[in-house]
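S.K.: Prediction below, plus the sequence it came from.
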Amino acid sequence: WCVLGDFNSVRITQERQGVVAGDHEVVHRKEFNSFILDMELEDIQVVGRKFTWYRPNGMARSKLDRFLISNSWATAWPGSTQFILSRNVLDHCPILLKVANMEWRPKPFKSLDCWFHDKHFMKFVQKAWLEIHVQGTGAFVLKENSKV
C-alpha cells in the first residue's frame, strides 16, 4: 500500500531550511520517524526539487509532502519514484508518483508464423472464439475476440 500527503513534519534536519527548530521540532521528527518504522513504510526516491513547501517570501522551505510505500508495494512496483513538481499559486508543490514498468495502453496483437504451421492451431483458435459471446458489429467482435 501507499500513503501520501502533507505530513507537516520532516524526517531529518536537512529537510527544513530557514526555520529555527525548537524542542517541539525534535519531538515531531522522532514521532514521524517512529510512525514510518512502526508501519514498515519506506520513503522512496525523489526526483526534482528538494522541498515541497515554501514560505511566500522564499526564506523558509521544508519537505513536508511525500509518498510512503509498504514492502509489498515496493515488490509489486519496483522503481517507484516521486517527483516534486514546480508550484505556481500554492505554498506547496504538487508531487507525482511514477511507477516504473507500468504500461497503461493496450498491448499490440502479435502472432508468430510457426503458429499457423501447427496442425492444432486453428482448432485451438476456433474453440477459444466459440467460448466468447460478443455482440456488436463485425469489427467490434473481431477486436474483442483478438484479446483472447
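M.R.: Arrived safely, thanks for sending. Numbers count the residues shown, from 1 in each chain.

S.K.: C-alpha from now on. contacts and neighbour counts both.
M.R.: Will do.

S.K.: how about the strands of this structure, start to end?
M.R.: Here the chain has its strands, by DSSP state E, at 2-6, 16-17, 41-43, 46-48, 53-54, 61-62, 65-70, 81-84, 95-98.

S.K.: Second structure follows, compare the two:
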Amino acid sequence: MDGFREMVDFCSLFDFKAVGPMFTWSGIRWGELVKVRLDRFLVSSEWLDCFPCSRAINLKSNQSDHLPILIEIRSSRSQKRRRKQRFHFEECWLYEEECRKMVELGWSSGTGTNPFSTICNKIANTRDVLLE
C-alpha cells in the first residue's frame, strides 16, 4: 500500500470525488457488515484542466460487492440544445421594396470554396439579413 501511495504522490494525482453512494464496497467481516470506499478515480491537475466539467458517479450494482464508477468526461458544461427556429419566407415581403434590397444584399455577400458551399452561404446570408 505504501508503494501505491508513493506512486500517487509522485504522479501528483488526487482523488476525484464522486457523487452517488459514499461507500463503494460492502461485505461481511467477522460477522459485521463493513462498508468502505475502496474504489476511486484518480486524476492529475492537467487532466482536470482539460476536462473541468467532468464528474465521477458511483453507480449502484446488484451484481457485485463493488460499485462501478462512471466517468462523464466533458470539457465544458453541456447546455440544453436550443432548437433552431425554422425560417419562413413571408409572401407579403414580395411587395416590400426594402425586402428586395435585403435579398440582394444577403445574396451578394455569399461566397464559398465550391458551388455548393457558395449557394448555401448565399441562402444563409439572405435568411440572416431578412431575420434582422
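M.R.: Ah, there it is. Just so it is clear, the model here is predicted, and its values are computed rather than measured.

S.K.: where does the TM-score land?
M.R.: Structural agreement between the overlaid chains, expressed as a TM-score with TM-score structural alignment, normalised by the length of the second structure, amounts to 0.54; 102 aligned residues with a CA RMSD of 3.9 Å.

S.K.: thinking again about what came up before, identify whichever of the strands of the first structure lies nearest to residue 108 of the first structure.
M.R.: Taking CA to CA as the measure, the strands of the first structure were each checked against residue 108 of the first structure, and strand 95-98 came out nearest at 22.9 Å.

S.K.: mean shift between that closest one and the second structure?
M.R.: Relative to the second structure, and after both are superposed, strand 95-98 of the first structure has an average distance of 1.4 Å to its aligned residues, where the measure is mean CA distance after the TM-score superposition for the first structure.

S.K.: residue range for that strand in the second structure?
M.R.: Under TM-score structural alignment, strand 95-98 of the first structure corresponds to residues 69-72 of the second structure.

S.K.: List the buried residues of the matching stretch.
M.R.: Buried residues in stretch 69-72 of the second structure, defined by neighbour count with 16 or more other CA atoms under 10 Å: residue 69.

S.K.: Centre-most residue in the second structure?
M.R.: For the second structure, the residue whose C-alpha lies nearest the mean C-alpha position (CA atoms, centre = their mean) is residue 78; its distance is 4.1 Å.

S.K.: Can you tell me how far that one is from residue 24 of the second structure?
M.R.: Taken as CA to CA, to the nearest Å, the spacing of residue 78 of the second structure relative to residue 24 of the second structure amounts to 27 Å.
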